[in-house]
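>>> Give me coordinates for this.
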Amino acid sequence: MPFTIRPLTRPALAGIAIAALVSLTACSAPQLDANLTAASSSASPSSAAQFSEGEVNIQMTIENNTKSPLTLSWSGLSGDGAHWDSRPQATLGAGASEVLTGYTHFHLTDLAMQVNYETASGDLAQFHVTANGNQNVNSTTGTGVTLDNGGTATDLTIDATVNQPTGFYDYAVASMVLQPVS
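So this is what the prediction gives:
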């Protein structure tokens, strides 16, 4: 008996669409995200960085090398479809550190992460990193400590670096160390 291929009818296509919708809505949002992540490219950087399977990723480590805790004043992640994996703590203790991660699934999107902590003296420590999803240009522009009156702080400084894992131009690995000026 010969094999024939029949075109799909509207009722058959509707049935497939409904089955797919029921399957997707049966998943919770984290499951759906995990399923989409698993279905995406399995390429990830071979480094100690803690990245998602996003197209553009940032990992920022913040170290508080002062004798006082820092209080979160504001944090943000910008870029098309930007998501946090790990967010900043409300309080970062003296001598403590944290690792923050964020990503976007849009390849040609710049991704920016900014975290502002208030110091014990009322100064603002601004930690900022940008991963360029289109070029080999990542930066920490905007990182620094400002006085509560807007001037530049002279007692604290942030040692900021940003690197890229070999072969991954759209991944940014940043290290930010808040410390007294020596």
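
>>> only C-alpha atoms for contact and neighbour calcs from this point on.
Will do.

>>> in stretch 20-37, what's buried?
By neighbour count on 16 or more other Cα atoms under 10 Å, the buried set for stretch 20-37 is empty.

>>> Next: stretch 70-80.
Per 16+ other Cα under 10 Å, stretch 70-80 contains these buried residues: 70-72, 75, 77-79.

>>> Quickly name whichever of those is closest to residue 24.
Residue 24 lies nearest to residue 79 out of the buried residues of stretch 70-80, by Cα to Cα, at 25.7 Å.

>>> Would you confirm that residue 158 contacts residue 175?
No: Residue 158 is beyond contact range of residue 175, at 9.7 Å (criterion: Cα atoms under 8 Å).

>>> quick one on the thing from earlier: go through the buried residues of stretch 70-80 and name the one nearest residue 117.
Scanning the buried residues of stretch 70-80 for proximity to residue 117, where the rule is Cα to Cα, the winner is residue 72, at 4.4 Å.

>>> Can you tell me, leaving aside adjacent residues, what's nearest to the closest one?
residue 117 (4.4 Å; Cα to Cα, 6 or more residues apart in numbering).

>>> again, but for residue 177
residue 63 (4.7 Å).

>>> Scan this structure for its longest helix.
helix 10-26 (DSSP state H).

>>> Can you name the element that comes right after that helix?
Proceeding N to C from helix 10-26, the next assigned helix or strand is helix 29-39, under DSSP states H and E.

>>> So which bits of the next helix or strand after that following helix are buried?
Under the assignment DSSP H and E, the closest C-terminal helix or strand after helix 29-39 is strand 56-64. Along strand 56-64, these residues count as buried under the neighbour rule (16+ other Cα under 10 Å): 56-64.

>>> Next, the second sequence, to be compared with the first:
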Amino acid sequence: MIDSNKILNISSSQEFEKYSIKIFNYQFEKNIIYREFCRLTGKNPSNIRSSFEIPFLPIQFFKTHKIISSNQPIKKTFYSSGSTKNNLSKHHIIDLKLYEDCFLKIFVNFYGSPSQYNIIALLPTYLENKNSSLIYMVNKLIEKSENKHSEFYLDNYKKLKEKLLYLEEGDKKTILFGVSYALLNLIDF
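From the prediction side, this is the model:
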């Protein structure tokens, strides 16, 4: 098993390369579907020398196969936002804490603490998908912001525009997560 704390605290490109190879080896060993895909593409631990050589599974596999590298029970399954509700991609999570630690660490590394922000989300079609990883992540960021102004908006563009104008006068920065069509609707409102 790979120590997730070490992965979450990678601080150099050399460490990144080292752990990329370790993770590839782990996935190759533990994930049957991935191992077979690698074999079909001629890749294996003996001929992977850098992270650039590591093969990625085609997204279609997440629609047709159960992609998982553990016998532990699945804690959560996220579904893609596909244009049809049939045959969506699935992302199985066995460790929600690790999943949260990863995206929170990435956020903090790039932006700082969520508590420094008003976090607003305009994700209408995603909000309707209760198993959306994006909704899950943004919801956690909203919680971590500990801010009464951080919230989701479904389609009340007038209220959202008023909120954004109000927040612009405050001392906290605002992050607006949104899908392109909804952001365009907001601009046109």
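
>>> Put one on top of the other, what's the TM-score?
Scored against TM-score structural alignment, normalised by the length of structure 1, the superposed chains reach a TM-score of 0.26; 80 aligned residues with a Cα RMSD of 5.5 Å.

>>> Quick one: list the elements packing against the longest helix of structure 1.
With contacts taken as 3 or more Cα pairs under 8 Å, 6 or more residues apart in numbering; DSSP states H and E, helix 10-26 of structure 1 sits against no other helix or strand.

>>> Identify the residues contacting that helix?
Outside of helix 10-26 of structure 1, the residues within contact range by Cα atoms under 8 Å, 6 or more residues apart in numbering are residue 32.

>>> what angle do it and helix 29-39 make?
If you take axes from the mean of the first three to the mean of the last three Cα atoms, to 10 degrees, helix 10-26 of structure 1 sits at 110 degrees to helix 29-39.

>>> Please report how far the residue nearest to residue 177 of structure 1 lies from residue 92 of structure 1.
9 Å (Cα to Cα, to the nearest Å).

>>> shared neighbours of those two, anything?
Contacts common to residue 63 of structure 1 and residue 92, judged by Cα under 8 Å, 6+ apart, are residue 98.

>>> Touching the helix or strand hosting residue 164 of structure 2 from outside, list them.
Assigned by DSSP H and E, residue 164 of structure 2 belongs to helix 157-168. When contacts are defined by Cα under 8 Å, 6+ apart, helix 157-168 of structure 2 is touched by residues 118, 153, 174, 185-186, 189.

>>> Now the buried members of those.
With burial judged by 16+ other Cα under 10 Å, the buried subset of the contacts of helix 157-168 of structure 2 is 118, 153, 174, 186.

>>> I'd assumed residue 122 was in contact with the second one.
Okay, so that is residue 153 of structure 2. Yes: between residue 153 of structure 2 and residue 122 there is a contact at 5.1 Å, judged by Cα under 8 Å.

>>> Report how many residues lie close to residue 180 of structure 1.
Using other Cα atoms under 10 Å, residue 180 of structure 1 is surrounded by 14 other residues.

>>> Kindly report the same for residue 86 of structure 1.
13.

>>> Which stretches in structure 2 count as strands?
76-79, 90-93, 117-122, 151-153, 173-178 (DSSP state E).

>>> Kindly calculate the angle that the last one makes with strand 117-122.
Taking the same axes, to 10 degrees, one finds strand 173-178 of structure 2 and strand 117-122 inclined to each other by 20 degrees.

>>> List the buried residues of strand 173-178 of structure 2.
Those would be 174, 176, 178, for strand 173-178 of structure 2 by 16+ other Cα under 10 Å.

>>> what angle do that strand and helix 157-168 make?
Orientation of strand 173-178 of structure 2 against helix 157-168 (the same axes, to 10 degrees) gives an angle of 160 degrees.

>>> Mind giving me the packing neighbours of strand 173-178 of structure 2?
strand 117-122.

>>> One more: the second one?
With contacts defined as 3+ Cα pairs under 8 Å, 6+ apart, strand 90-93 of structure 2 has these neighbours: helix 61-64, strand 76-79.

>>> Can you spell out which helices and strands pack onto the last one?
Counting contacts by 3+ Cα pairs under 8 Å, 6+ apart, strand 76-79 of structure 2 is packed against strand 90-93.

>>> report the longest helix in structure 2, please.
Max-length helix for structure 2 by DSSP H is helix 13-30.

>>> List the buried residues of it.
Buried, per 16+ other Cα under 10 Å, within helix 13-30 of structure 2: 16-21, 23-25, 27-28.

>>> do stretch 97-109 of structure 2 as well
103-104.
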